[in-house]
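**Q** please find the sequence and the predicted model below.
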Amino acid sequence: MDQILTMRVFARVVEAGSFTRAADSLALPKATVTKQIQHLEARLRVKLLNRTTRRVTVTADGAAYYERTARLLADLDELEASMGNAQTNPQGRLRVDVGSSVASLLIIPALSTFFARYPDIQLDMGVSDRPVDLIGDNVDCVIRGGELTDQSLVARRIGNLPFVTVASPDYLRRFGTPQHPHDLEGGEHRMVNFFSPRTGRMFPNEFEKGDETVSLDGQHRIAVNDSNAYMAAALAGLGVTQLVTFMAAPHLETGALVQLLPEWTTKPVPIYVVYPPNRHLSAKVRSFVDWAAELFARHAHLQ
């Protein structure tokens, strides 16, 4: 039995909290993962994991073994990365997760430059506005906008997301042009609202001008939890929308959207590359983080 493989399997089960998720992330049959853990516990003569039908939890002995194992595996990965050409030519599978609009409008259109620079990296990209469990889902890094809520994660700020208030020409023909944010609170006007994919909480629409701040929910016929759907609703004339500027800019240029209340601004949202603190920042992860930072630094609507 390969001892290093067994340690990796055990660490993955602890991190994923499930034999099934660990097996999926390791591309191994679930039976193989189960057998590896059984052999490990038999060899060590201690119980490492408590198993229920829904969840796997670690015992006190298992937690101590995981802490030492995680350090050993990180040291081994660092040693291998320092040998040969791994630093100058990063290689291997890289799992990232990116928000919907950032993926479709920013990252994916520029990926040919990433692969030209790093031809030996295989990129598996999850695309969703929903938060992910980096450790449990075995994700190397994520790109997300908004203030960080999990202070245990390591984050690198790579830009800001300014917003612009917009509506379609068809919407304005039907309902008129608002002259003040308070016009959106009643009467005929409707907002397209955005709610949290994690909590379901509706995000307020915020406006600032000098020392004056207006925060309102506005009446809405539709609210969504995906950024691409949010833009689609604006283009369909379903209401006034506060879009991230990089999403709105092409449609403002063509006239498909019209900027409203230009003297009122919305506080920009920071955007980060985030990765787990206990995961060695390998050459392949660092290559993607640095490339994404360069990409965002060059974009006029992200700074």
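**A** Sure, I can see it.

**Q** all contacts plus neighbour counts: C-alpha atoms, from now on.
**A** Noted.

**Q** contacts only, for Leu26.
**A** By CA atoms under 8 Å, 6 or more residues apart in numbering, the contact set of Leu26 is Val9.

**Q** could you measure from it over to Glu78?
**A** Using CA to CA, to the nearest Å, Leu26 is found at 19 Å from Glu78.

**Q** could you do Leu40 as well?
**A** For Leu40, the distance to Glu78 - CA to CA - is 24 Å.

**Q** more neighbours, these two?
**A** For Leu40 versus Glu78, the count of surrounding residues by other CA atoms under 10 Å is larger for Leu40: 19 against 15.

**Q** want to compare, so here's the second one:
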Amino acid sequence: MDQLTAMRAFLRVVETGNFVRASESLRIPRATLTNLIQNLEAHLQTKLFNRTTRRVIVTTDGALYYERAAKIVAELEELDSSLLHLQANPTGRMRVEMSGAFSDWIVIPALCEFYKSYPDIRIDLGVGDRTVDYLLENVDCALRAGTPGDPSLIARRVCEIKMITCAAKPYIDRFGMPSHPEDLRTDHNCVSYFSPQSGQLFPFSFQRGKETLEIEARSHFSVNDARSYVTAALAGHGIAQLPRFMANEEIRKGALVPLLEDWEPETLPLFIVYPPNRHLSNKVRVFVDWLVKLLAELDQS
């Protein structure tokens, strides 16, 4: 039995959900695919699937085997790619993590351009600000705002995200515009942002020349997701400090109004991070290079 061929066949059945689609994808007869799976089950002395007339259901042993086999096949693909010097045409599957703000505003809208150059790379994009176990979850890289809290991670600083203080026009019509950052302590409502990991509220930061201020703004509402933060500001819940790339279009439309423009909020460093002791494969390298270029072109005016 060619175990590697059988493993690839097993993975495709799991990923497509049935034998017909898997055989079509692999371009082999269904009978050949069935024999490969049966031989693999005999070799492993366990059932990998429970079959009915309509469905193929992965067994508990099959699910465990899939998790390990997928990693082994992916590592073999990376090894073949590196030894064959396929930098110009990297292939394989990669896992990337980032917040919804970066995925929705920056990365997903531009991915079609990436796939024009690298059509054989499969990206599994995990979206959110949760704490990730990079090694256990087999994450290849992540895009994270703020200095990484885990010193074991390899971090590459790629840019500074500019921020802007703003509020919805209906809020301004009702409460007026602040004249100084200190007004946010007592005279205005603000939308606060808290860390998804620690729950700590982030203060509003301001800089004018050499003068810097951190304001514990008055707030009756806080969120821990950047997309929800924008939604809260647009809904008129209060003043917010948003990344410029997220606020620019709403400002151009007049939905958001810039405030305290002579006071610059502190920029937010953006890092690409990798798990320690992880070989940086060709597919990850080209994706990171593309991402760095994309961020350099980000509209933060």
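**A** Looks like it arrived, so ask away. The structure presented is a predicted model; accordingly, all values stated were derived computationally and were not measured.

**Q** overlay them and tell me the TM-score.
**A** Once the chains are laid over each other, their TM-score by TM-score structural alignment, normalised by the length of the second structure reads 0.74; 245 aligned residues with a CA RMSD of 2.8 Å.

**Q** now do the buried residues in the lengthiest helix in the first structure.
**A** Counting residues, the longest helix in the first structure under DSSP state H turns out to be helix 60-82. Neighbour counts over helix 60-82 of the first structure (16 or more other CA atoms under 10 Å) mark 62-63, 65-66, 69-70, 73-74, 81 as buried.

**Q** C-terminal to it, what's the next element?
**A** Per DSSP states H and E, the first helix or strand lying C-terminal to helix 60-82 of the first structure is strand 92-98.

**Q** for that following strand, list every residue counted as buried.
**A** Buried residues in strand 92-98 of the first structure, defined by neighbour count with 16+ other CA under 10 Å: 94-98.

**Q** what does it rub up against?
**A** Contacts for strand 92-98 of the first structure (CA under 8 Å, 6+ apart): 120-129, 132, 138-144, 284-285.

**Q** what's whichever helix or strand comes after it in contact with?
**A** The helix or strand immediately downstream of strand 92-98 of the first structure is helix 100-102, counting by DSSP H and E. By CA under 8 Å, 6+ apart, the residues outside helix 100-102 of the first structure that reach it are 127-129, 226-228, 247.

**Q** what mean distance separates helix 100-102 of the first structure from the matching residues in the second structure?
**A** Compared with the second structure after fitting, helix 100-102 of the first structure has a mean deviation of 0.8 Å; criterion: mean CA distance after the TM-score superposition for the first structure.

**Q** in the second structure, point out the residues matching that helix.
**A** Under TM-score structural alignment, the alignment places helix 100-102 of the first structure onto residues 100-102 of the second structure.

**Q** run a quick neighbour tally on the residue lying closest to Ile107 of the first structure once chain neighbours are set aside.
**A** Among residues not flanking Ile107 of the first structure along the chain, Ala292 sits closest, at 7.8 Å (CA to CA, 6 or more residues apart in numbering). Residues lying near Ala292 of the first structure (other CA under 10 Å) number 20.

**Q** can you list contacts of the one helix or strand Ala292 of the first structure maps to?
**A** Under the criterion of DSSP H and E, Ala292 of the first structure resides in helix 283-297. Here helix 283-297 of the first structure makes contact (CA under 8 Å, 6+ apart) with 81, 86-87, 90-92, 94, 107, 114, 121, 140-141, 158-159, 273, 302-303.

**Q** what does stretch 69-78 of the first structure give?
**A** Here stretch 69-78 of the first structure makes contact (CA under 8 Å, 6+ apart) with 7-8, 11, 278-280, 282.

**Q** could I get the buried residues of strand 92-98 of the first structure in a markdown table, plus columns for distance to Gly210 of the first structure?
**A** Listed next are those as a markdown table, based on distance: CA to CA, whole Å:
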| residue | distance to Gly210 of the first structure |
| --- | --- |
| Leu94 | 45 |
| Arg95 | 43 |
| Val96 | 39 |
| Asp97 | 37 |
| Val98 | 34 |
